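K.L.:
predicted model and sequence follow; I will ask about them next.
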Amino acid sequence: MRSGGEGLDRRACDRARLARDARFDGRFFTGVLTTRIYCRPTCPVKPARSANVVFFPTAAAAERAGFRPCLRCRPEAAPGTPAWRGAAASVTRALRLIEAGFLDDGRRVDDLADTLGMTSRHLRRLFLRHAGASPTAVA
C-alpha cells in the first residue's frame, strides 16, 4: 500500500475520504495517481478508486510529489479563507459587498469578480446556482 505521508494510517484516511468526513479536512490530502491531482478529504468530486490514491500530510508535500491542486476543492488555500470554505462563501462575501454599495458607485461585475479572485463568468454562474439571480439583478 502506498502513502506519500509518513505516520498517516492509510485505511483511516481512505475511510474519511470516502465518507467526506469534515473532521479530517486539512489533516491530510489525497493524491490521485491517474490524474496527478490532489484534493481535500471533503472534495465533492466522485472519489477515485482506493488503489489509485496516496495520502499526504500537507498540501505542500503533495505538490513536492508532483501533484497539482484540484480546482473544485482548492486544497492549496489556507483553512478559513473563502476559497477553503467554497463557493457559497464566495457568494456570501459578494452579497455583503453588493449590500455595502460595491456596484452602486460605477464599478462593474468584473470589478466585483476581481475583488473576489475569480472571473466574472464564474461569479455569474455561482450567483445563478446559489442565489437564483445574477449579481446585477441582486443589486
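P.N.:
Structure's in. What do you need?

K.L.:
going forward, measure contacts between C-alpha atoms and count neighbours the same way
P.N.:
Noted.

K.L.:
could you measure the most centrally placed residue in the chain against residue 123, distance?
P.N.:
Residue closest to the mean C-alpha point of the chain, counted by C-alpha atoms, centre = their mean, is residue 73 at 2.4 Å. Distance, residue 73 to residue 123, using C-alpha to C-alpha, to the nearest Å: 16 Å.

K.L.:
then residue 49?
P.N.:
Between residue 49 and residue 123 the computed distance is 32 Å (C-alpha to C-alpha).

K.L.:
neighbour count winner among these two?
P.N.:
More crowded of residue 49 and residue 123, by other C-alpha atoms under 10 Å: residue 123, with 24 against 12.

K.L.:
contacts only, for the residue nearest to the more buried one when sequence neighbours are not counted.
P.N.:
Leaving out its chain neighbours, the residue that sits closest to residue 123 by C-alpha to C-alpha, 6 or more residues apart in numbering is residue 113, at 6.2 Å. If a contact means C-alpha atoms under 8 Å, 6 or more residues apart in numbering, then residue 113 has 119, 120, 123 as its contacts.

K.L.:
another one to put next to it:
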Amino acid sequence: MLDFTECDRARLARDASYDGRFFTGVRTTRIYCRPVCPARPARSENVTYFLSAAAAEADGFRPCLRCRPETAPFSPAWNGSRTTAERALRLIAEGALDHDGASVEALAARVGIGARHLSRLFARHVGASPMQVLRTSRVQRAKRLLDGTDLTMTEVAMRAGFGSLRRFNAVFAEVYRLPPSAIRRRMEVSPSRSPAQGP
C-alpha cells in the first residue's frame, strides 16, 4: 500500500531513490510520470499514486513523453512474502507470456501457485492484473525500440511481443494517444536521440 504523504514528498523533491517504486497520475492531464519527472510538479490535490505503470494505464492514464516511464528501473519495493509477485513480474519482463500457448496459468505454475492466487497477489502488490502488466511491458519494450533503434515498425512490433503490426498500432495508440510513427518522428527530430543499436 502506498503512503500518499511519503509519495508526495518524494515526488516534490524528485527523489531518485523512489524512481520505479511508484508512478504519479495527474488527473487534470491524465498523464502518469516517474517521481523524477523534470516537468513542473502538479498540485498535490490533482495527483494519485500507483504501484506500477500497468496500474496507471489500467486506470486510464497515458505515459509521460518527458520522463519516459518505460525507462524506470524495476521496482525494488517488493520483498519478504512478496517475492512471488516479484518473480512473476521478472518472468513477464523476460518474455514468459510472449510465446504461443503462454498463459497466466502457465506463469502461475512457474512460480508454484495457482492462477487465481497469482491474480490476487498482483492486485495487492502491483495494482494490475498479469495481462495488464504484460500489455504495459510490451508497449514499453516497443517504445524503447522506437527510441533506440532504426528497426521497421513490423520488426518493432514482433520484437516487442505483438502478434501483428495491426495489434501493435492499436495498443500503442491507445496507451500513448499517438501512433508509433508519430513517436518515431518525434525522436528523429530530437537532438538527444542515441545512434541506432540493437535492443
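P.N.:
Yep, that arrived. The structure presented is a predicted model; accordingly, all values stated were derived computationally and were not measured.

K.L.:
where does the TM-score land?
P.N.:
Overlay of the two chains. TM-score (TM-score structural alignment, normalised by the length of the first structure): 0.57; 95 aligned residues with a C-alpha RMSD of 2.9 Å.

K.L.:
tell me, how many residues neighbour the aligned partner of residue 73 of the second structure in the first structure?
P.N.:
Residue pairing (TM-score structural alignment): residue 73 of the second structure is matched to residue 79 of the first structure. The number of residues packed near residue 79 of the first structure is 12, by other C-alpha under 10 Å.

K.L.:
you'd agree residue 79 of the first structure is up against residue 26?
P.N.:
Yes - using C-alpha atoms under 8 Å as the test, residue 79 of the first structure is close enough to residue 26 to be in contact (7.1 Å).

K.L.:
what's the next secondary structure element after the helix of greatest length in the second structure?
P.N.:
For the second structure, the helix with the greatest residue count under DSSP state H is helix 130-148. Once helix 130-148 of the second structure ends, the next helix or strand along the chain (criterion: DSSP states H and E) is helix 153-160.

K.L.:
just the buried positions in that next one, please.
P.N.:
153, 156, 157, 158, 159, 160 (16 or more other C-alpha atoms under 10 Å).

K.L.:
just how off-centre is that helix within its chain?
P.N.:
Centroid separation between helix 153-160 of the second structure and its chain, computed with C-alpha atoms, centre = their mean, to the nearest Å, is 17 Å.

K.L.:
tell me which other helices or strands that helix touches.
P.N.:
If you count contacts as 3 or more C-alpha pairs under 8 Å, 6 or more residues apart in numbering; DSSP states H and E, helix 153-160 of the second structure packs onto helix 130-148, helix 165-176.

K.L.:
so which of the ones you listed gets nearest residue 51 of the second structure?
P.N.:
helix 130-148 (11.5 Å; C-alpha to C-alpha).

K.L.:
show me what that closest one is packed against.
P.N.:
Using 3+ C-alpha pairs under 8 Å, 6+ apart: helix 130-148 of the second structure touches helix 53-58, helix 83-93, helix 153-160, helix 165-176, helix 180-188.

K.L.:
try it again at 10 Å.
P.N.:
Contact here means 3 or more C-alpha pairs under 10 Å, 6 or more residues apart in numbering; DSSP states H and E; on that basis helix 130-148 of the second structure packs against helix 53-58, helix 83-93, helix 104-110, helix 115-125, helix 153-160, helix 165-176, helix 180-188.

K.L.:
now render those as JSON lines, adding distance to residue 33 of the second structure.
P.N.:
As requested, those are exported to JSON lines (distance: least, C-alpha to C-alpha, whole Å):
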{"stretch": "helix 53-58", "distance to residue 33 of the second structure": "9"}
{"stretch": "helix 83-93", "distance to residue 33 of the second structure": "20"}
{"stretch": "helix 104-110", "distance to residue 33 of the second structure": "28"}
{"stretch": "helix 115-125", "distance to residue 33 of the second structure": "19"}
{"stretch": "helix 153-160", "distance to residue 33 of the second structure": "22"}
{"stretch": "helix 165-176", "distance to residue 33 of the second structure": "13"}
{"stretch": "helix 180-188", "distance to residue 33 of the second structure": "17"}
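
K.L.:
which of those is buried the deepest?
P.N.:
Per-stretch averages of neighbours, counted by mean count of other C-alpha atoms under 10 Å, single out helix 53-58 among these, with a mean of 24.

K.L.:
compared with the first structure, how much does that helix deviate?
P.N.:
Helix 53-58 of the second structure, aligned to the first structure and superposed, deviates on average by 0.4 Å (mean C-alpha distance after the TM-score superposition for the first structure).
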